[in-house]
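Trainee: give me coordinates for this.
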Amino acid sequence: MSSNRLVGRSVHDLAAAIRNGDQSSLELVETTLDRIAAHDELNAFITVTDQSARERARKADAAAARGVDLGPLHGVPIAIKDLRSRKAGIRHTMGLAPLAENIAQTDSISVERLEAAGAVIVGTTNTPALGHTIKTDNRLLGATPTPYDRDRSAGGSSGGSSVALATGMADLATGSDIGGSLRVPAACCNVIGLKPTFGLVPERLPADGFSTHSPFFVGGPMARTAADTALMLDILAGRDDRDPFSVPRPDVNYVDATDRPADELSVAYSPNLGLQPISPAVRETVGAAVDDLAAAGATVDTVDVSLPSYEELSLAYVEQVGVFFSTFAQTIAEQYDIDFETADVEETVRSTIALGEDTTAVDERRHNIPRTAAYDGIQDALSGYDVLMTPTLTVPPYSKQLDEGYPNEINSESVMGVPTDMMLTWVFNLTGHPAASAPAGFSDDGLPIGVQIIGRRFGEADILSVVAALERARPWSAQYDE
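Mentor: This next block holds a predicted model:
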């Protein structure tokens, strides 16, 4: 049996090879662990679960030898983000130095489902403290860079997961998203991150089952290909009564959706949603990707999207997410006896907690008015189309260090130098539309650029169809580290 591991090989094919005895799960895991060790300087993993991964891989091989099918991920190595994803008995830090030795007591719903499908967890991936920003940098490990430029960020907050995928340190990874945390790192690392419709993938904090309601916080799949993303979503999606917001999954096969021909697809394209300036590198690279999708047969039209002003909409997002984060931090503080005023945490954590402290309940609710206007504007833009496409980020990957901040100028226009300037993702956390980031290409200086694909609520199949068509038009598998 060969121990060679090809990054371009699909998860479906890897699981089939293990199931059929043509590939050893243990050898695959050993190769994966070797890659993790070889890329240690990228700080992708907080915890490497080498012993438990080997044990589970041995069981996967033994099951295959007996002719027992463990599921669609039979023996396949995956990574889980060290924030909402938890594995009982494994260190669970949420990127916080004060929780460096904390051990999870329960499995998260996503981990239960992935392991029930046969997956082998090789470790937990890096995240900024409490997932509070779009740079993966913390006092536990330091910064996680994109593997395409070691001085620039992998994005956040699912930066460790995106790096693990881009470098072959895992075949699938979990992520989570409250403003772009699945899609931003996907764009920074040339992989796919899908923010599903709120409720489709169940989530549950042990102490607060209602914590995710506003803005929509969701967990979702990250992968290198459309088909792998679809397979993972097939496993994760569906109702779980522990999550009071979870819903039954639609009667759709997400993997089958990736075979839809390009000439059956219709796309509305907005270069910037009318919100922010876009760097020339992003505009040109995403524009070329959209043109190639059209050349492959898709119907593509440039559209205007009617949204509230950037100032009004970003204030609604910042204050609503600030209330969410402040409440989340207070729950963590009480659960783990952490005083965030004096604890060993980043100053940006304290400033993010402070965002929601002076917002009244009335103010927080009144922000639903511009939020509703944004929802209606996106619905109008989607009318007559399968998806809406935009750039994921307004700029290529930025500095990896938290204390170096964000650009104050984009395309010669001044901006505030805050995370909402850098991305076009947060709008869809306010509206609840599902959205993915997929590779669009590279800038002239070799930096990855992502394109965002947005669908109607529960329109993940349409999104995956477009991601797959784009992948066929502009293949990106050869751009990974083999």
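
Trainee: when you work out contacts or count neighbours from here on, use the C-alpha atoms and nothing else.
Mentor: Noted.

Trainee: double-check that Leu194 belongs to a strand.
Mentor: Yes. Under DSSP: H, G, I helix; E, B strand; the rest coil, Leu194 sits within a strand.

Trainee: so the residue nearest to it when sequence neighbours are not counted: helix, strand or coil?
Mentor: Nearest residue to Leu194 in three dimensions, chain neighbours excluded: Ala436, at 4.1 Å (C-alpha to C-alpha, 6 or more residues apart in numbering). Three-state assignment for Ala436 (three-state DSSP): strand.

Trainee: count of neighbours near Ala436?
Mentor: 31 (other C-alpha atoms under 10 Å).

Trainee: now do the same contact list for it.
Mentor: Applying C-alpha atoms under 8 Å, 6 or more residues apart in numbering, we find Ala436 in contact with 183, 192-195, 452-454, 463.

Trainee: Thr124 belongs to a strand?
Mentor: Yes. Per three-state DSSP, Thr124 lies within a strand segment.

Trainee: hmm, Ala53 and it touching each other?
Mentor: No. Here Thr124 lies out of contact with Ala53, judged by C-alpha atoms under 8 Å, at a distance of 11.8 Å.

Trainee: neighbour count winner among these two?
Mentor: Ranked by neighbour count (other C-alpha under 10 Å), Thr124 and Ala53 place Thr124 first, with 30 against 24.

Trainee: show me what contacts that one?
Mentor: So Thr124 contacts 45-49, 79-82 (C-alpha under 8 Å, 6+ apart).

Trainee: for Asp137, same thing?
Mentor: 127-129, 143-144, 400-402.

Trainee: can you put the contacts of Thr124 in a markdown table and add distance to Gly459, neighbour count and secondary structure?
Mentor: Shown next, in a markdown table, are the contacts of Thr124 (distance: C-alpha to C-alpha, whole Å; neighbours: other C-alpha atoms under 10 Å; DSSP: H, G, I helix; E, B strand; the rest coil):
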| residue | distance to Gly459 | neighbour count | secondary structure |
| --- | --- | --- | --- |
| Phe45 | 32 | 29 | strand |
| Ile46 | 34 | 22 | strand |
| Thr47 | 35 | 17 | strand |
| Val48 | 35 | 20 | strand |
| Thr49 | 35 | 18 | coil |
| Ala79 | 26 | 31 | strand |
| Ile80 | 25 | 30 | strand |
| Lys81 | 25 | 30 | strand |
| Asp82 | 28 | 31 | coil |
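
Trainee: of the residues you listed, closest to Thr420?
Mentor: Lys81 (22.6 Å; C-alpha to C-alpha).

Trainee: now do stretch 309-321: everything it contacts.
Mentor: 178, 214-215, 275-276, 355-356, 359, 364, 367-368, 370-371, 374, 420, 426-427, 430.

Trainee: another one to check against the first:
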Amino acid sequence: MDLTRASAKDTLDGLSNRQLSAADLMRATLDRISEVNAQVNAIVALRNEEDLMAEAQKADAAPARGPLHGLPIAVKDLVNVAGIASTQGSLIFKDYIPQADDLLAARLRAAGAILIGKTNTPEFGLGSHTFNPVYGATCNPYDSARSCGGSSGGAAVALATGMLALADGSDMMGSLRNPAAWNNVYGFRPSWGRVPSEPAGDSYLHQLSTLGPMARSPEDIGILLDVLSGPDPRVPLSVDHPKVSPVHAADLTDMRIGWLGDWGGAFPCEAGILKLCRDALDAFEGCGARVDTLAPPFDAELIWESWITLRSWSVATGLEPLAEHEGVFKDTARWELERGLAFSAMDVHRASVIRSDWYRRAAELFVDYDALVLPAAQVWPFEIEKPYPTEIEGQGMDTYHRWMQVVTPVSLLGLPCLGAPAGFGAAGLPMGLQIFGPRGSDARMLSMGAAYHAETQWPQKRPAL
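Mentor: As a prediction, the model looks like this:
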């Protein structure tokens, strides 16, 4: 078994039955990181090799602690991990080494994972392009001159190149879905509240961002999702759901899928993306599902206005305590901070009313459809030196994130959404789908994804690294 290419399930089975040692797995992981990470810059703040090997040997000598016992994992650099530099991609925190784990890291440790370092992210996680002034940019493994997406870009690249078998990420505006698409892996945005946020600050108002898993198959996604899921008594809106693992492929016979395309032209896409994504749905039809092309179900501009109000308001609450350091913020962070601070309570209320209207309309759609589908991005991976696209097919983008507007219908409602590979374009670059359903349908989205994965096996087309 190639330890750096095996599924997380097979690797964990080997660790569990002691046919694979944690030390051998750690050795293979560190060797793979040494071989490819300098080319892509996905893993950052890697711990000392001797310490990691010693921890793996200790795991071999101990009873299993949980479902991830002995598995090396690097944590997204927006999550504090005790003893590891946790920078958020910001010069403000470049020397910060936490003394305690955030909730996500604590759950990984409790499940037996060995936390080896971090995966790279944009500064404060802002923007779907992974670069920052602390560690620099992370390259797309299919073309090193291109962006890997973000903000969970380092995680996606580490999976695609075999440096990790499982990875965590977070998603406010596509940060689990965009990098999954651009690196030919899977990312899952769970129903909001299933994976609790950090129990600090406000726990009621900002229902946008969520943590979630990434992997090379929906089956592996399910393993990590169960580890991360479950209510925390300190987080009032965290909710419990039945476990999803093991994930089995659904019988797609007579299931109905709604294809939303470019939302009637509201989401301009670069050439080739819409056709590739629609063609990818042939895999569902081949398994007996029915795919209908749907008219835009809601005003995209209203969704956008609601989204950028609630997003800026939320982002500003995190940045405001750091305002004294504003001189080191990138321009997009300053923009979010200034907008968020300028809103009145009624501005936020009106944005939330729009969100509520869209939720009710979406609920009507899910009476007739098991899942809805959109492209995961509106552009192909762009040049790595470019901060963000400013136009699509001649249409100007009026914000730094307008080019990712296609993810906002899902993000605004906190719906479960599987970011799935859709194949490759003419230039050999990957693209992906968003497959989403009603709140609480996480298990169904993963089982539908497992059936799709069995038909397509896109992550088997690996980058030549």
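
Trainee: keep only the contacts of Asp137 of structure 1 that stay in contact in structure 2.
Mentor: Retained in structure 2 by both residues aligned by TM-score structural alignment, their matches' C-alpha atoms under 8 Å are the following of these: 127-129, 143-144.

Trainee: now for those: which two are most distant?
Mentor: Ala129 and Thr144, at 12.8 Å, using C-alpha to C-alpha across the kept ones among the contacts of Asp137 of structure 1.

Trainee: the more surrounded of those two?
Mentor: Thr144 (30 against 24).

Trainee: contacting residues around that one?
Mentor: Counting by C-alpha under 8 Å, 6+ apart, Thr144 of structure 1 has contacts 42-44, 126, 136-137, 153-154, 159-160, 400.

Trainee: output these in a markdown table, with distance to Glu311 of structure 1 appended to each entry.
Mentor: Output for these, formatted as a markdown table (distance: C-alpha to C-alpha, whole Å):
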| residue | distance to Glu311 of structure 1 |
| --- | --- |
| Leu42 | 36 |
| Asn43 | 35 |
| Ala44 | 35 |
| Asn126 | 32 |
| Thr136 | 26 |
| Asp137 | 28 |
| Ser153 | 26 |
| Ala154 | 27 |
| Gly159 | 28 |
| Gly160 | 31 |
| Lys400 | 26 |
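
Trainee: which of those are conserved in structure 2?
Mentor: Using both residues aligned by TM-score structural alignment, their matches' C-alpha under 8 Å, structure 2 keeps these contacts from those: 42-44, 126, 136-137, 153-154, 159-160.

Trainee: in strands, which of those appear?
Mentor: 137, 153 (DSSP state E).

Trainee: surely Gln378 of structure 2 and Val406 touch.
Mentor: Yes. Contact criterion C-alpha under 8 Å: Gln378 of structure 2 and Val406 qualify, at 6.9 Å.

Trainee: what do these two both touch?
Mentor: What both Gln378 of structure 2 and Val406 touch, as defined by C-alpha under 8 Å, 6+ apart, is the set Phe267.

Trainee: map Val282 of structure 1 across to structure 2 for me.
Mentor: Matched by TM-score structural alignment, Val282 of structure 1 corresponds to Ile273 in structure 2.

Trainee: how much space between its match and Arg311 of structure 2?
Mentor: Using C-alpha to C-alpha, to the nearest Å, Ile273 of structure 2 is found at 26 Å from Arg311 of structure 2.

Trainee: these two - which one has more neighbours?
Mentor: For Ile273 of structure 2 versus Arg311, the count of surrounding residues by other C-alpha under 10 Å is larger for Ile273: 24 against 21.

Trainee: any idea how far Pro297 of structure 2 is from Asp262 of structure 2?
Mentor: Asp262 of structure 2 is 12 Å from Pro297 of structure 2, by C-alpha to C-alpha.

Trainee: the more surrounded of these two?
Mentor: Comparing Asp262 of structure 2 with Pro297 by other C-alpha under 10 Å, the one with more neighbours is Asp262, at 18 against 14.

Trainee: mind listing the strands for the stretch 151-300 of structure 1?
Mentor: In the stretch 151-300 of structure 1, the strands defined using DSSP state E, counting those that start in this stretch lie at 172-177, 192-195, 218-223, 266-269, 299-302.

Trainee: just the buried positions in the lengthiest helix in structure 1, please.
Mentor: Counting by DSSP state H, the longest helix found in structure 1 is helix 310-336. Going by neighbour count (16 or more other C-alpha atoms under 10 Å), the buried part of helix 310-336 of structure 1 is 310, 313-314, 316-332.

Trainee: now do stretch 239-256 of structure 2
Mentor: Here stretch 239-256 of structure 2 shows 239, 241, 243-250, 252, 255-256 as buried, counting by 16+ other C-alpha under 10 Å.

Trainee: can you check stretch 278-293 of structure 2 too?
Mentor: Result for stretch 278-293 of structure 2 [16+ other C-alpha under 10 Å]: buried residues 278, 280-285, 287, 289-291.

Trainee: which two among those are spaced furthest apart?
Mentor: Going by C-alpha to C-alpha, the pair spanning the buried residues of stretch 278-293 of structure 2 furthest: Arg278 and Cys287, at 15.3 Å.

Trainee: where's the residue lying farthest from the centre of structure 2 relative to Arg189 of structure 2, distance?
Mentor: In structure 2, the residue that sits farthest from the middle, by C-alpha atoms, centre = their mean, is Ala61; the gap is 33.7 Å. Look at Ala61 of structure 2 and Arg189 of structure 2: by C-alpha to C-alpha, they are 35 Å apart.

Trainee: now do the contacts for the aligned residue in structure 2 for Asn190 of structure 1.
Mentor: If you follow Asn190 of structure 1 across to structure 2 using TM-score structural alignment, you land on Asn184. Neighbouring residues of Asn184 of structure 2 by C-alpha under 8 Å, 6+ apart: 160, 420-423, 430-432, 458-459.
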